[in-house]
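fold the following and give me the result.
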Amino acid sequence: MTDSKNDTPDNAVTEIEAAVFRRLLKHLDERKDAQNIDLMNLAGFCRNCLSKWYVAEAEARGVQVDYDAARERVYGEPYADWKAKYQQEATAEQLEKFKESHKH
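Just a heads-up that it's a prediction; the model follows:
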């Protein structure tokens, strides 16, 4: 079977998408200065969202993945370790922007 948009075989599409996901994780790992609240304010998702999506997609395929294990996959280390090393306190401005963008 192929991807109807460009006749790329489905397995190649899956491999490409997996490679893009790994590249995104690598990029986020290299940009620890990009705080989760900044990602949420700018893009509407963060590293924790990716972790939750990972768990949900695994469960949709009948695979149980622990949230902490998914976070470690996304963060590249246990979340508590990453948080202690890299997470900064959110500023009042960041928090206000977050509240405004999540008023639904």
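
C-alpha from now on. contacts and neighbour counts both.
Will do.

flag every buried residue along the helix or strand harbouring A58.
According to DSSP states H and E, A58 maps onto helix 47-60. Applying a neighbour-count criterion of 16 or more other Cα atoms under 10 Å, one finds R47, N48, L50, S51, K52, Y54, V55, A56 buried in helix 47-60.

format the residues you listed as JSON lines; extra columns: distance to K5.
As requested, these are exported to JSON lines (distance: Cα to Cα, whole Å):
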{"residue": "R47", "distance to K5": "29"}
{"residue": "N48", "distance to K5": "31"}
{"residue": "L50", "distance to K5": "26"}
{"residue": "S51", "distance to K5": "29"}
{"residue": "K52", "distance to K5": "29"}
{"residue": "Y54", "distance to K5": "25"}
{"residue": "V55", "distance to K5": "28"}
{"residue": "A56", "distance to K5": "26"}
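
and this one, please, so the two structures can be compared:
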Amino acid sequence: MTEISAEQRVALEAAAFRRLVEHLRKRSDVQNIDLMNLAGFCRNCLSNWYREAAEVSGIAMSKEESREVIYGMAYEEWRSRHQTDASAEQKAAFERSRPKE
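So this is what the prediction gives:
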């Protein structure tokens, strides 16, 4: 593997993150429950991870603020524009695959 500096690694990771967020914004047809069922995370998880990283860095951020970073708009606006009701099959798949505490 090519040697890269810590600064380059952070820049590459940030670029990949931005591309992932942009991809998720464009693919509003893909529901969060589908992401959870397939990959074990969704846009809300990503926004939580973003907020947690901000807090570790000493940056206060609300849940709503971090969701707006990921969704590109207020969460409630995104929900009203794009979210559909989960089917019985999607809900059942979620119950089977969700992490057990």
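
care to give me the TM-score?
Scored against TM-score structural alignment, normalised by the length of the second structure, the superposed chains reach a TM-score of 0.94; 100 aligned residues with a Cα RMSD of 1.1 Å.

how about E77 of the first structure, what's its partner in the second structure?
Residue pairing (TM-score structural alignment): E77 of the first structure is matched to M73 of the second structure.

and its match, how close does it get to V56 of the second structure?
Here M73 of the second structure is placed at a distance of 24 Å from V56 of the second structure (Cα to Cα, to the nearest Å).

got it, and L35 of the second structure?
Taking Cα to Cα, one finds L35 of the second structure at 26 Å from V56 of the second structure.

same deal with E89 of the second structure?
38 Å.

now swap in G40 of the second structure and tell me
Distance from G40 of the second structure to V56 of the second structure, by Cα to Cα: 23 Å.

alignment lookup: K32 of the first structure to the second structure.
K32 of the first structure maps onto S28 in the second structure, with residues paired by TM-score structural alignment.

burial check on the closest residue to that match other than its chain neighbours, number of neighbours?
Setting aside the residues directly before and after it, S28 of the second structure is nearest to H82 in space (Cα to Cα, 6 or more residues apart in numbering), at 6.1 Å. By other Cα atoms under 10 Å, the residues close to H82 of the second structure number 13.

let me see the contact set for the residue mapped onto N48 of the first structure from the second structure.
Residue correspondence to the second structure (TM-score structural alignment): N48 of the first structure is matched to N44. By Cα atoms under 8 Å, 6 or more residues apart in numbering, N44 of the second structure lies in contact with N32, R67.

mean shift of the helix of greatest length in the first structure relative to the second structure?
For the first structure, the helix with the greatest residue count under DSSP state H is helix 10-30. Its aligned residues in the second structure lie a mean 0.6 Å from helix 10-30 of the first structure after superposition (mean Cα distance after the TM-score superposition for the first structure).
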